[in-house]
Structure formats: C-alpha cells, structure tokens
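Trainee: sequence unknown, structure follows:
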C-alpha cells in the first residue's frame, strides 16, 4: 500500500512540475504595450485578453473595458507566495496566476499617485492584483464590477477615507 501511495505522489509531483514548466512564459514572451494613459500586457492573444500594469494618475480614473481590441480581465499582478523569485542580478520577478511573468512591478500607479481620488473598474475584470492601488493615499471611492472574483486586501493599506462600491454579485 505504501508503494502505491508513493507512486501516486511521485506521479502527481512530476505532472505538476511538467505542467508548470510548459505553461510558464518568460518576460520577453509577453507583449507589453503603452496606449494612451495605460500600459498593459497581453495575457492571451487568441482570446484577446490583457492585464493593465500601469495607469497615468488622474483625479478620476475610469479603466476602459477594452484597450486596442484586448478585453481587460485583470488589473495589476495576481500571484501567490510561491510565484516570485530573485534572479542573479537580485531583481525581483513574479508571475501571475496565468503564469505571465513581470519584473519589479506591483503598483499600477506611479509614485505621483496622490491625485487619484476615484477609480472605476470595468465589467469583465476578474482579478485585481496585490498592492495594485496601495499607493493611492487620497483614494476616496473605488467602484468594483460584478465580474470581480479576486482582490487582494493590500490594495487598501493606508486609505482611511476610502468608500468601496461593490455590486452584490461581485464577491
């Protein structure tokens, strides 16, 4: 019986390693594009989906549902504690849940994000990554779509004035 369990566990481990190795993509394989006030990365060319990585800060930010023909399904980087690493040059890298790999980038707004007071996320966005909006100290209103399934709590650090508007079916 122990041999059978060992064989099953070993097979599962090997399958997991093979699966992760074949689906993971290097940074250079993801198309990063700047369009207007947004920088985004294409997650799936066939399905025309993307994640917004950077946004030029303004007082009221309304993220579009579609940018350059790509549906926005994610804001920032979504990852877990096992999906990050440091390379030989001690640069911080991490991968999102779709195995898109990005370097040194978690905040969606740059350091001059004090002007942002309101953010509206479009319908169709399913994930908002860790710390995506964490450096927006003057954020007062965040409108979330009913399509949202994952949002990291770190988005709300140091935002005592924030009111969050969520559709009842959202979370």
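Mentor: That came in fine, so what should we check first? Note that the coordinates shown come from a computational prediction; the quantities given were computed from them, not determined experimentally.
Trainee: okay, CA-based contacts and neighbour counts for the rest of this
Mentor: Noted.
Trainee: what comes up buried for the host helix or strand of residue 52?
Mentor: Using DSSP states H and E, residue 52 maps to strand 49-55. Residues of strand 49-55 classed as buried: 49-55 (neighbour count, 16 or more other C-alpha atoms under 10 Å).
Trainee: out of those residues, the closest to residue 74 would be?
Mentor: Comparing the buried residues of strand 49-55 against residue 74 with C-alpha to C-alpha places residue 51 closest, at 4.6 Å.
Trainee: what's the closest non-adjacent residue to that closest one?
Mentor: Once flanking residues are discounted, residue 51 sits nearest to residue 74: 4.6 Å by C-alpha to C-alpha, 6 or more residues apart in numbering.
Trainee: wait, residue 62 sits on residue 141?
Mentor: No: applying C-alpha atoms under 8 Å, one finds residue 62 not in contact with residue 141, separated by 11.6 Å.
Trainee: relative to residue 4, how far out is residue 101?
Mentor: For residue 101, the distance to residue 4 equals 37 Å [C-alpha to C-alpha, to the nearest Å].
Trainee: circling back to that earlier point, between residue 62 and residue 141, which has more neighbouring residues?
Mentor: More neighbours surround residue 141 than the other of residue 62 and residue 141, with 17 against 13 (other C-alpha atoms under 10 Å).
Trainee: and the more buried one, how far from residue 10?
Mentor: According to C-alpha to C-alpha, residue 141 stands 49 Å off from residue 10.
Trainee: on that earlier part again, overlap in contacts of residue 62 and residue 141?
Mentor: Shared contacts of residue 62 and residue 141 (C-alpha atoms under 8 Å, 6 or more residues apart in numbering): residue 119.
Trainee: circling back to that earlier point, what's around the residue nearest to residue 51, how many residues?
Mentor: So residue 74, with other C-alpha under 10 Å, has 26 neighbours.
Trainee: same check, this time on residue 61
Mentor: Residues contacting residue 61 under the criterion other C-alpha under 10 Å number 17.
Trainee: structure B:
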C-alpha cells in the first residue's frame, strides 16, 4: 500500500532529525557568543574585544552547520533523478548561506562578484556581516527558523495536495 501525498507530506513536516541536530549545534554556538560577550564584560581591560573578528569565528561554524542542513534537506527531499540545487534559489537567504559556506571552504574564487550583490566586502568580515544580513540581531536561532520554513516549502512542492 502506497502512502498518499498528504501522508508523505505530514511525515516529512513532522519528522526532521537533521533539524533537531542543527538546533543543538546552533544553541551551543549562540551560547558561545553569549559567553564571549559576558567574558568581555567581566575582565579589567573591557573594550579590547574585536567583536567582528572574534564572533566571525563562531559564525563560520554556524554557516557550515547551516550549509550541511540545507544540502541534507534538499537531497533527502529530492525525488529520483532530481537535482537538489533547484531548491537553493527558493529563498535568497539560502543562496547567501551557501555562498558564505563556499567562501569559508574556498570552493570558488570569485567572491568579489558573488558578495557584490549582498554588499559584502571580502576584506571587511564577510561572515559577520553576512550573518547580520540573515538576522539583524545576529540571532542564530532566528536563522534556523528561516531554514525550517525553507524546508517546509520544499515539502509542499514535493508533496502537493491530492485532488479530492
């Protein structure tokens, strides 16, 4: 007995183990940023922290975790003989995350052109500023909500409502 699209959609919407792992990772990274700021407030030489430089290191890990979730989600929801890259352009935030991940892992070398459309500068903390584009308050948890919404869009595309 085959499952209906409605049943497949319900299952895909409510069962996403990759997201729960992503939430755990991002919660830890958010705590790391908070701890960094709290440590700065507790020391005698307050004001010496280079926020962009020190936070960018943590945000790099977040971008790589987001990239893994995006690729895993798109691949797992693809039907046979489909290319998962078709889903990357559904939201500009997904494209930005993937471009930042490519920058971090040095996959492509044309960053100036890619970052120009986001008003990012390779010499001015592109990861930190990219996170600010994704969420003005740099709240990584809010960015995960965008990723969850994006995945739900894919689920609705892949499993349309059955005609009654």
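Mentor: Here it is on my side, so go on. Here the structure is a predicted model, which is why all the values come from computation and not from measurement.
Trainee: send over the TM-score of the superposed chains.
Mentor: With the length set by TM-score structural alignment, normalised by the length of the second structure, the two chains reach a TM-score of 0.24; 72 aligned residues with a C-alpha RMSD of 5.3 Å.
Trainee: hang on, the earlier thing: so between residue 101 and residue 4 of the first structure, which is more surrounded?
Mentor: Higher neighbour count among residue 101 of the first structure and residue 4: residue 101, with 21 against 9, using other C-alpha under 10 Å.
Trainee: now that one: closest residue in space that isn't a chain neighbour?
Mentor: residue 95 (4.2 Å).
Trainee: the one you found against residue 84, yeah?
Mentor: Yes: using C-alpha under 8 Å, residue 95 of the first structure is in contact with residue 84, at 6.3 Å.
Trainee: all helices in the second structure, in order from the N-terminus.
Mentor: With DSSP state H, the ranges of helices along the second structure come out as 5-14, 17-42, 51-77, 92-104, 111-116, 126-134, 140-158.
Trainee: looking at those helices, which one is packed in the most?
Mentor: helix 126-134 (a mean of 21; mean count of other C-alpha atoms under 10 Å).
Trainee: give me the contact list for that helix.
Mentor: Contacts of helix 126-134 of the second structure (C-alpha under 8 Å, 6+ apart): 52-53, 55-56, 59-60, 93, 96, 100, 120, 138, 143.
Trainee: could you rerun that using 7 Å?
Mentor: 52, 55-56, 59-60, 93, 100, 120, 138, 143 (C-alpha atoms under 7 Å, 6 or more residues apart in numbering).
Trainee: ok, so of the residues you listed, who is nearest residue 38 of the second structure?
Mentor: In terms of C-alpha to C-alpha, no member of the contacts of helix 126-134 of the second structure lies closer to residue 38 of the second structure than residue 55, at 12.9 Å.
Trainee: from residue 72 of the second structure, how far off is that closest one?
Mentor: Residue 55 of the second structure is 26 Å from residue 72 of the second structure, by C-alpha to C-alpha.
Trainee: check residue 111 of the second structure too.
Mentor: 24 Å.
Trainee: ok, residue 7 of the second structure next?
Mentor: Where residue 72 of the second structure is concerned, residue 7 of the second structure sits at a distance of 21 Å (C-alpha to C-alpha).
Trainee: follow-up on the earlier one: reduced to three states, what does the residue nearest to residue 51 of the first structure come out as?
Mentor: In three-state terms, and counting by DSSP: H, G, I helix; E, B strand; the rest coil, residue 74 of the first structure is strand.
Trainee: how much space separates it from residue 3 of the first structure?
Mentor: Residue 74 of the first structure sits at a distance of 43 Å from residue 3 of the first structure (criterion: C-alpha to C-alpha).
Trainee: what do you get for residue 144 of the first structure?
Mentor: With distances taken as C-alpha to C-alpha, residue 144 of the first structure is found 50 Å from residue 3 of the first structure.
Trainee: same check, this time on residue 95 of the first structure
Mentor: Distance from residue 95 of the first structure to residue 3 of the first structure, by C-alpha to C-alpha: 35 Å.
Trainee: also residue 86 of the first structure?
Mentor: From residue 86 of the first structure across to residue 3 of the first structure, the span is 37 Å (C-alpha to C-alpha).
Trainee: between the two, which one's more packed in?
Mentor: Neighbours were counted for residue 86 of the first structure and for residue 3 using other C-alpha under 10 Å; residue 86 has more, 11 against 8.
Trainee: wait, the more buried one touches residue 95, no?
Mentor: No: counting by C-alpha atoms under 7 Å, residue 86 of the first structure does not reach residue 95; the two are 11.8 Å apart.
Trainee: show me what the helix or strand containing residue 119 of the first structure is packed against.
Mentor: Counting by DSSP H and E, the element that carries residue 119 of the first structure is strand 118-120. Here strand 118-120 of the first structure is seen to pack against strand 60-62, strand 141-144 when contacts are counted using 3 or more C-alpha pairs under 7 Å, 6 or more residues apart in numbering; DSSP states H and E.
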